[in-house]
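Novice: This is the structure alone, sequence omitted:
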């Protein structure tokens, strides 16, 4: 199909949910792909759901990332910064190369849509896990 001239519908039941891999997530995380790059779009998106205490590992995005919180309450933190609470309707922009993590709070689940562009064939560079001490640090905004 020529994506530039025809409408493409990605049916919900054709995009199965998978568990977030233990190499890049802590706790129970489910990933639902929404769309991938194609011949005219270099972005991808996924719906990511975190149970309480679940979170990403530290990571960066070569072209940045936009998150849109759809339910629950979560936290996002930039390396060296303070944890910030995120709520439904919040849109979070993380610039290219900024080391960060995001996930649910310790008492509430959270779901967000994550949108990121690909650079040199990759949308993310994963790093070390967020430790429990880093995650539970009480300093928040």
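Specialist: Cool, the structure landed. Here the structure is a predicted model, which is why all the values come from computation and not from measurement.

Novice: all contacts plus neighbour counts: C-alpha atoms, from now on.
Specialist: Fine.

Novice: Dead centre of the chain: give me the residue that sits there.
Specialist: The residue lying closest to the centre of the chain (C-alpha atoms, centre = their mean) is residue 114, at 4.5 Å.

Novice: What is the burial count for the closest residue to that one other than its chain neighbours?
Specialist: Sequence neighbours aside, residue 67 is the residue nearest to residue 114 in space, at 4.6 Å (criterion: C-alpha to C-alpha, 6 or more residues apart in numbering). A count of nearby residues for residue 67, using other C-alpha atoms under 10 Å, gives 23.

Novice: hold the first one in mind and look at this next one:
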């Protein structure tokens, strides 16, 4: 066992996010058969992911602020600190901060070199502002 060096905080890529988002890698790629990834993700007010899905699903645990998490059927969940949301394999979804507050969550997912996430279009303001 060993302590892994901390990687620098990185700005999330604009092709996958709207607004200002920063990520810290907590658990990065490991030799097979390990597949777990975990990032701490911090969203500025109004920031959000693009629509995406994960072939093995994704678990999101809100640490601070209030998260919005949406699905293609128009559902938008309001998720508070301490709550965890599981998105099943292949479900298209997005997640981000509310318009007025910062939000931080832990994102956990399994990936292989061939499959991590399928990134789609940016979330429209209409989808983001659903009641």
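Specialist: Arrived safely, thanks for sending. Here the structure is a predicted model, which means the values were calculated and not measured.

Novice: thinking again about what came up before, just tell me the aligned range of the helix or strand harbouring the residue nearest to residue 114 of structure 1 in structure 2.
Specialist: Assessed by DSSP states H and E, residue 67 of structure 1 sits inside strand 65-72. Under TM-score structural alignment, strand 65-72 of structure 1 corresponds to residues 58-65 of structure 2.

Novice: can you pull out the helices in structure 2?
Specialist: Secondary structure of structure 2, counting by DSSP state H: helices at 125-128.

Novice: could you pull out the strands for structure 2?
Specialist: With strands called from DSSP state E, structure 2 shows them at 10-11, 17-18, 21-27, 36-43, 48-49, 52-53, 58-65, 67-71, 76-79, 84-87, 93-97, 103-110, 118-119.

Novice: can I get the ones you listed in TSV with distance to residue 4 of structure 2?
Specialist: Below are the strands of structure 2 laid out as TSV (distance: least, C-alpha to C-alpha, whole Å):
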stretch	distance to residue 4 of structure 2
strand 10-11	17
strand 17-18	27
strand 21-27	9
strand 36-43	14
strand 48-49	27
strand 52-53	28
strand 58-65	22
strand 67-71	29
strand 76-79	31
strand 84-87	26
strand 93-97	28
strand 103-110	18
strand 118-119	28
